[in-house]
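# From the sequence below, what's the structure:
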Amino acid sequence: MDAERRRIGFLLFDGVKALDFVGPAEVFSEANLATEAYEILFFSPTGEGVEAFMGLRLGVDGAAADSGPLDTVIIPGSELAPAVFDDPELRAAILSLSQRSRRVASICSGAFGLAATGLLDGFPATTHWKFADMLADRYPLVAVDSERIYTRQGDIYTSAGVAAGIDLALALLEEDLGTDVARSVAQHLLVYMRRSAGQSQFSAALKLPAPRTPLAQAVAEYVSNDPTRPTTVTGLAAHVNVSPRHLTRVIREELGVTPSAYIATLRLELAVNQLENGRTVAESAAAAGFSSAAALRRAFVDRYRTTPSAYQRRFRASSVTDAPSPVEDDLPSPA
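Presented below is the predicted three-dimensional model:
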């Protein structure tokens, strides 16, 4: 084996979520088609095969204690978290592998494994949003951020679930071999390359509960079909043949927001999509129904704590470092 190949080790265990390690492993495997830069290895705490959460039996290359030096160790997650990481053998394997590796990464609830060994104490970390509160409660020394899709502190990385593991693997690949290789791998895998670490786990629209009643569904469909058209509560109420007061009550009960706030959320989501597709701030504002680029900037800063321009640069950069602070002259002028 070429001594210069980077050894990437995945720690597998009973109950592991297959997508958490298969996705990132495919990123490095795809890179090998052009570069042969990586040796991809799979370990378990004992060296015995394991059974994934889905029931699939998996063989491994050996025991964690016999791994030898590694460039990177990746700890996938499990639907059985956090209890699965209470196993002393699994914790010992995580600690053993981390001590032999240049960098350590977790996918989804694998963050519980890093936290259990103290590797995340005092550091920012993320995990799948459904595990975030449990992680914060169990490990108060960890600065849990459920919004970010991945984090980096020195040579320790954490990521949210499944797709975010691929984002993190692409970021590590870019760090190792450069943007061109990472972009090529992303293209071959038919995934986005440029989701940055600071990008939210949620789209704006997905933060709202799905409408249940026919009235709320009709409103959602009307707004979603064309968020750019001028829309008022009175106009919406007329469209669905109810009073503005009744409409407001139903939308509040269904979605937890006012009709105006719901419209604003949908428009902001559309603007984000436009920015990610390379449109300018002014073009994105117009396509999403904002009155001006400045109005979009104000809404963007209020929701995402950054400007559209800064978000777009971050999205293009595909950096594993923390998102840059907004550029001062990108910020909207005070109203």
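
# Please make it C-alpha for all contacts and neighbour counts, starting now.
Noted.

# Mind jotting down where the strands sit in the stretch 51-200 of the chain?
With strands called from DSSP state E, counting those that start in this stretch, the stretch 51-200 of the chain shows them at 57-58, 62-63, 70-75, 101-107, 124-125, 143-144, 150-153, 156-159.

# for comparison, sequence B:
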Amino acid sequence: MPRDVVLVIFDGFQLFDLAGPADVFATANLLLRADGYRLRVAAVRAGAIPTHSGIDVVAQLSLGEVAEPLDTLLVAGGLSVPSRLRDRALVGGIARLASSARRVASVCSGALLLAEAGLLDGRRATTHWLTADDLASRYPGVQVDADSIYVRDGDMWTSAGVSAGVDLALAMVAEDHGHRLARDVARGLVVYLHRPGGQSQFSVPLRALTPRSEPLRELQAFIDANPCADLSVPALARRTGMSARHFSRVFTAQTGVPPGRYVERSRADAARRLLETTDHPLDRVARECGLGSPETLYRVFRRHWRISPGDHRRRFHLKES
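Take a look at the predicted model:
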């Protein structure tokens, strides 16, 4: 029997919050050569629903027409969410359907709708980083994780902004049908091999500001491209013609990250790529990403990606044939 997935939308929702997860489930069906998932779109009223981008999407059902129970209820987000929190038909419909669903999920600011429906009280949850403070202030009973790509707390799943809905849906496919299918779906969609939910919403470049200074921008690129180089503060300072103390102050002021922390994050990202794309043993991965030893690799990898190097490889390794 196909798993019944209902995707909830509303006026002004973010189109990608719907399209990303829907394409993940649809691609899983294609690869399974079976109807693993039955997808339906619902809104307070059936018919054409305008997105934030101005494109209309047809909701096949009104929320009141959706029969229970469901396998998965997934609520989209969008810039219009704050104005929808007082929509009793929307919030009440979500609460009703959630009561019979095996799992409930949100993408981006859709977490606010789940919280307004009382579904996140006492739970860990995430949302787009721009919305995290609003979620925490409006709903103090929610344990807001403002950094993770997605968070699963029991049967409740929440994800960060926009493209993180793809990661969440891939994780659901992995839970339902195994990691191999999830990897194949990711390859089919030409998206990043699906990431563990504990990973940060921010990649190494996004975590740091772009320096105003051209020499520091070039240095940033050099660090990311050469993890095995001498990236100590004195060595980096020499490359910029500054004293070590002055370099540290300027780099931190312009990027928001101390140079040593930026280097460690960059090396952790290099290690992640090697684990996913090679069969190198951990001692070689540690050497090639500039971390030296498997022990240091383990400690740094856990700190930045919240998973051990071995577990990450087992879950996400994909060597090109």
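
# if we can go back for a sec, among the strands of the stretch 51-200 of structure 1, which is the most enclosed?
strand 156-159 (a mean of 27; mean count of other C-alpha atoms under 10 Å).

# can you tell me what part of structure 2 that one aligns to?
Under TM-score structural alignment, strand 156-159 of structure 1 corresponds to residues 156-159 of structure 2.

# Show me what that stretch is in contact with.
By C-alpha atoms under 8 Å, 6 or more residues apart in numbering, the list of residues contacting stretch 156-159 of structure 2 from outside reads 103-108, 111, 120, 125-128, 148-152, 165, 168.

# nearest to Asn277 of structure 1, of the strands of the stretch 51-200 of structure 1?
strand 150-153 (21.6 Å; C-alpha to C-alpha).

# and that closest one, how far from structure 2 on average?
Here the mean offset of strand 150-153 of structure 1 against structure 2 after fitting is 2.2 Å, by mean C-alpha distance after the TM-score superposition for structure 1.

# From the rest of the structure, what touches that strand?
Residues contacting strand 150-153 of structure 1 (C-alpha under 8 Å, 6+ apart): 123-127, 157-160, 164, 168, 197-198, 320-322.

# now swap in stretch 285-296 of structure 1 and tell me
Contacts for stretch 285-296 of structure 1 (C-alpha under 8 Å, 6+ apart): 227-230, 267-268, 270-271, 274, 281-282, 284, 308, 332.

# After superposing, tell me the mean distance of the match of strand 156-159 of structure 1 to structure 1.
Counting by mean C-alpha distance after the TM-score superposition for structure 1, stretch 156-159 of structure 2 comes out at 1.5 Å.

# number of nearby residues for Asp61 of structure 1?
As a burial measure, Asp61 of structure 1 scores 16 neighbours (other C-alpha atoms under 10 Å).

# which ones are touching the counterpart of it in structure 2?
Under the alignment (TM-score structural alignment), Asp61 of structure 1 maps onto Gln60 of structure 2. When contacts are counted by C-alpha under 8 Å, 6+ apart, Gln60 of structure 2 touches 40-42, 46-47.

# Show me which of those residues are buried.
Among the contacts of Gln60 of structure 2, those buried by neighbour count (16 or more other C-alpha atoms under 10 Å) are 41-42, 46-47.

# Just the ones of those residues in strands?
41-42, 47 (DSSP state E).

# how about a markdown table for the residues you listed, with distance to Val173 of structure 2 added?
Shown next, in a markdown table, are these (distance: C-alpha to C-alpha, whole Å):
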| residue | distance to Val173 of structure 2 |
| --- | --- |
| Val41 | 19 |
| Ala42 | 21 |
| Gly47 | 28 |
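
# Tell me the spacing between the residue nearest to Ser308 of structure 2 when sequence neighbours are not counted and Ala271 of structure 2.
Leaving aside its chain neighbours, Ser308 of structure 2 sits nearest to Arg302 (5.5 Å; criterion: C-alpha to C-alpha, 6 or more residues apart in numbering). As defined by C-alpha to C-alpha, to the nearest Å, Arg302 of structure 2 lies at a distance of 11 Å from Ala271 of structure 2.

# Which one's more surrounded, these two?
More crowded of Arg302 of structure 2 and Ala271, by other C-alpha under 10 Å: Ala271, with 24 against 14.

# C-terminal to the one helix or strand the more buried one maps to, what's the next element?
Ala271 of structure 2 belongs to helix 259-277 when elements are defined using DSSP states H and E. Counting by DSSP H and E, the element after helix 259-277 of structure 2 in chain order, helix or strand, is helix 282-288.
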